[in-house]
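Peer 1: sequence and predicted structure below; questions after.
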Amino acid sequence: MSKPSESIFRRLQFYTTAAYPCSYLPGRMARSEVAAPAHLVDDAAYSRLIEQGFRRSGLFTYRPACDGCQACIPLRVDTRRFQRDRTQQKLWHRMQATLSAGIAPLHWDARHFELYLRYQRQRHPGAGMDQDDQAQYTQFLLTSRVHTEMAEFHDPDGTLRMVSIMDRIDHGISAVYTFYDPDWHGSLGTYGILWQLDYCRRLGLPWLYLGYWIEESRKMAYKSRFRPHQILRGGVWIEPASN
């Protein structure tokens, strides 16, 4: 076991995983630093961990600890200063008139799972998350010891089109995962982030944490389009010149 560079709580320990294939940069190997034991990562500890660049997957709270690579950069959007650009504004008004959103506690729903499988099979085929495995889905998205909620988006006919999993923390929201109807017209992924930014503002929360931005990954490029944002460098949140 090893301690992180910043001491968070003396009761937590941190270990580095064995190397595994990177999900974002082909041909590279990755490692993660994991907070343990998982049952001691409560809401207060989790808020501090998120602020220091950690993320959550099921009961695992982790951050990248790769050998010789620092491509994964934590990114958070300033919800108080965020202004939608022209394209985002058009999308916002169109989707506001098309989709209704509701908040629900974390729960199993067969419709969610069916939508999740369709999304994975079309958007991330072969990534290992497209199997008809309810246990894997439950472990990944429905297992949490912190304040987690779901946003469900329906069209006027009542058909489920998108689900966002969000963690509420002391100073914002951490966007855990969003999946949506891959055949639906429009940019549902972008709208999901715009909606979460608006939700943060309605709750009076200053930050929306979008996980890791990777400049070399096309899958992650969209995150930097939400401005102003900050990135975590050397343990300090800074606003890049590109803002």
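Peer 2: Yep, it's here. Numbers count the residues shown, from 1 in each chain.
Peer 1: alpha carbons only for contacts and neighbour counts from here, please
Peer 2: Fine.
Peer 1: what about the longest helix in this protein?
Peer 2: If you go by DSSP state H, the chain has its longest helix at helix 188-203.
Peer 1: now the helices for the protein?
Peer 2: Applying DSSP H to the chain gives helices spanning 43-51, 86-96, 110-123, 134-141, 188-203.
Peer 1: can you redo these as CSV with mean neighbour count and distance to F60?
Peer 2: Supplementary listing: these in CSV, determined by neighbours: other C-alpha atoms under 10 Å; distance: least, C-alpha to C-alpha, whole Å:
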stretch, mean neighbour count, distance to F60
helix 43-51, 19, 11
helix 86-96, 14, 33
helix 110-123, 16, 21
helix 134-141, 15, 9
helix 188-203, 18, 23
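Peer 1: for H229, find the nearest of those.
Peer 2: Nearest to H229 among those is helix 188-203; the distance by C-alpha to C-alpha comes to 11.8 Å.
Peer 1: can you list contacts of the closest one?
Peer 2: 79-80, 88, 91-92, 95, 162, 164, 172-173, 178-180, 206-208 (C-alpha atoms under 8 Å, 6 or more residues apart in numbering).
Peer 1: hey, where'd the strands end up in the chain?
Peer 2: For the chain, the strands defined by DSSP state E cover 13-16, 20-21, 29-30, 32-36, 55-57, 60-64, 73-78, 100-105, 148-154, 160-169, 172-180, 207-213, 229-233, 236-238.
Peer 1: for the longest one, packing partners?
Peer 2: Spelled out, it's strand 160-169. Strand 160-169 sits against helix 43-51, helix 110-123, strand 148-154, strand 172-180, with contacts defined as 3 or more C-alpha pairs under 8 Å, 6 or more residues apart in numbering; DSSP states H and E.
Peer 1: now the angle between strand 172-180 and the longest helix of the chain, please.
Peer 2: If you take axes from the mean of the first three to the mean of the last three C-alpha atoms, to 10 degrees, helix 188-203 sits at 150 degrees to strand 172-180.
Peer 1: this is the other structure I want to compare:
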Amino acid sequence: MRHTLPIAPQFYVTAPQPCPYLPGRMERKLFTALQGEGAQRLNDSLSKQGFRRSQNVLYRPACAECSACLSARINVHDFHPSRSQRKTLNRNSTLERRSTSPWATEEQYALFRRYLEHRHADGGMADMDTFEFAAMVEETPIRTRVVEYVDTETGELAAVCLTDVLDDGVSMVYSFYDPDRTSASLGTYIILDHIEIARENGLPHVYLGYWVPGSPKMGYKAAFSGLEVYVNGAWEKMRDPDGYDAQLHPLSNDPISEQVANISLPDGRPLPAHRSRQGGR
């Protein structure tokens, strides 16, 4: 019988580009391909280390002069809805959750376009066509679901979330919703319902992506109790949001080689430092 050793993932670094969250700064990402039989285990492991998935890629901010972006997740056991969040649940009582396989539809894309035009007209996804949208939804080598929210009174699709299922939670990859339902707080509602999804399935966490102190776009995440952020290689309970300084000195950031060396693979092995390379992604 022939045995082969698993190939450790290769890590690359993107070229610097303008930061979408903090003006006047440049962002850079550390990323690796998500593929093969070990894709699910790799995604589970790196998600716990602050990485996020985009199609067949896992990435984490690795900016040279800033480390403001903090991976955020909700500890389901420690979450207790605020009065405002309970009102949000009541306002959306007519919505029905429908979980499907990762398959893009014309109805989803139409809602996605309306959402972008009203909320992110100048964002990086503004020019995404139907084929690129389908790729975003369908190109996944792991356990992924499309969670739709349908208004039972009108039959209209109100919101959608592309959701990964991890071994310790659910990860909200990307969500969008009807921009005309401004009073419904649909963005908050989707997160609240994902907390319920995690609870129903006995999963301890809901991964929200990145929280960026000083960015108005990300401020809403700090409103959830039970929030944890990934800081200096470990998860910690969110302190006073104002206590997280976005103005970090560049010398406080570890070199890319050290960041890669501190990444743990699913079997617990650290990666050798030489596995990071410059990339143009």
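Peer 2: Perfect, thanks for sending it. Quick caveat, the model's predicted, so the values are computed rather than measured.
Peer 1: on that earlier part again, residue range for the longest helix of the first structure in the second structure?
Peer 2: Taking TM-score structural alignment as the measure, the second structure aligns residues 186-201 with helix 188-203 of the first structure.
Peer 1: mind listing what L162 of the second structure touches?
Peer 2: Contacts of L162 of the second structure by C-alpha under 8 Å, 6+ apart are 102, 137, 144-147, 172-175.
Peer 1: change it to 7 Å
Peer 2: Counting by C-alpha atoms under 7 Å, 6 or more residues apart in numbering, L162 of the second structure makes contact with 137, 145-147, 172-175.
Peer 1: and it, what's its match in the first structure?
Peer 2: Match for L162 of the second structure (TM-score structural alignment): I165.
Peer 1: picking up where we left off before, just give me the mean distance for the longest helix of the first structure relative to the second structure.
Peer 2: When the second structure is overlaid, helix 188-203 of the first structure sits 0.4 Å from its aligned residues on average, using mean C-alpha distance after the TM-score superposition for the first structure.
Peer 1: run a quick neighbour tally on the alignment partner in the first structure of G226 of the second structure.
Peer 2: Aligned by TM-score structural alignment, G226 of the second structure pairs with P228 of the first structure. Number of residues near P228 of the first structure (other C-alpha atoms under 10 Å) recorded here: 18.
Peer 1: for stretch 18-33 of the first structure, buried residues please.
Peer 2: Residues 24, 29-33 are the ones in stretch 18-33 of the first structure that count as buried (16 or more other C-alpha atoms under 10 Å).
Peer 1: just put the residues you listed in JSON lines and tack on distance to C66 of the first structure.
Peer 2: As requested, the buried residues of stretch 18-33 of the first structure are exported to JSON lines (distance: C-alpha to C-alpha, whole Å):
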{"residue": "Y24", "distance to C66 of the first structure": "13"}
{"residue": "M29", "distance to C66 of the first structure": "7"}
{"residue": "A30", "distance to C66 of the first structure": "5"}
{"residue": "R31", "distance to C66 of the first structure": "5"}
{"residue": "S32", "distance to C66 of the first structure": "7"}
{"residue": "E33", "distance to C66 of the first structure": "9"}
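Peer 1: relative to S144 of the first structure, how far out is the match of L162 of the second structure?
Peer 2: 11 Å (C-alpha to C-alpha, to the nearest Å).
Peer 1: just R28 of the first structure next, same as before
Peer 2: 29 Å.
Peer 1: ok, D170 of the first structure next?
Peer 2: For D170 of the first structure, the distance to S144 of the first structure - C-alpha to C-alpha - is 16 Å.
Peer 1: aligned counterpart of Y62 of the first structure in the second structure, please.
Peer 2: Using TM-score structural alignment, the equivalent of Y62 of the first structure in the second structure is Y59.
Peer 1: ok, the residue nearest to its match when sequence neighbours are not counted - contacts?
Peer 2: Distances taken as C-alpha to C-alpha, 6 or more residues apart in numbering place F31 nearest to Y59 of the second structure, at 4.1 Å, with adjacent residues excluded. Neighbour list for F31 of the second structure: 11-13, 57-60 [criterion: C-alpha under 7 Å, 6+ apart].
Peer 1: please apply the same query to G68 of the first structure.
Peer 2: Under the criterion of C-alpha under 7 Å, 6+ apart, G68 of the first structure has no neighbours.
Peer 1: ok, the residue minimising distance to the centre of the second structure - contacts?
Peer 2: Nearest to the mean C-alpha position of the second structure, counting by C-alpha atoms, centre = their mean, stands G209 at 3.1 Å. Taking C-alpha under 7 Å, 6+ apart, we find G209 of the second structure in contact with 52, 71-72.
Peer 1: repeat that for 8 Å
Peer 2: With the criterion set at C-alpha under 8 Å, 6+ apart, G209 of the second structure makes contact with 52, 71-73, 171-173.
Peer 1: of these, which is the most crowded?
Peer 2: Ranked by neighbours (other C-alpha under 10 Å), the contacts of G209 of the second structure are led by R73, which has 30 neighbours.
Peer 1: just give me the match in the first structure for that one.
Peer 2: By TM-score structural alignment, R73 of the second structure lines up with R76.
Peer 1: and the residue lying closest to its match once chain neighbours are set aside, how many neighbours?
Peer 2: Among residues not flanking R76 of the first structure along the chain, Y209 sits closest, at 4.2 Å (C-alpha to C-alpha, 6+ apart). Counted with other C-alpha under 10 Å, the neighbours of Y209 of the first structure add up to 26.
Peer 1: next one: P81 of the second structure
Peer 2: Around P81 of the second structure there are 16 residues (other C-alpha under 10 Å).
Peer 1: check Y210 of the second structure too.
Peer 2: 21.
Peer 1: what residues are up against the aligned partner of it in the first structure?
Peer 2: Matched across to the first structure, Y210 of the second structure falls on Y212, judged by TM-score structural alignment. Going by C-alpha under 8 Å, 6+ apart, Y212 of the first structure touches 72-75, 220.
Peer 1: now those as CSV including distance to I193 of the first structure?
Peer 2: Output for the contacts of Y212 of the first structure, formatted as CSV (distance: C-alpha to C-alpha, whole Å):
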residue, distance to I193 of the first structure
C72, 19
I73, 18
P74, 16
L75, 13
M220, 13
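Peer 1: my read is that Y21 of the second structure contacts S215, right?
Peer 2: Yes. The criterion here is C-alpha atoms under 8 Å, and Y21 of the second structure meets it with S215 at 5.8 Å.
Peer 1: who touches both of these two?
Peer 2: Contacts common to Y21 of the second structure and S215, judged by C-alpha under 8 Å, 6+ apart, are absent.
Peer 1: before we move on, the earlier item: residues contacting the match of R73 of the second structure?
Peer 2: Contacts of R76 of the first structure by C-alpha under 8 Å, 6+ apart are 207-211, 229-231.
Peer 1: which of these are still contacts in the second structure?
Peer 2: Retained in the second structure: 207-211, 229-231, out of the contacts of R76 of the first structure (criterion both residues aligned by TM-score structural alignment, their matches' C-alpha atoms under 8 Å).
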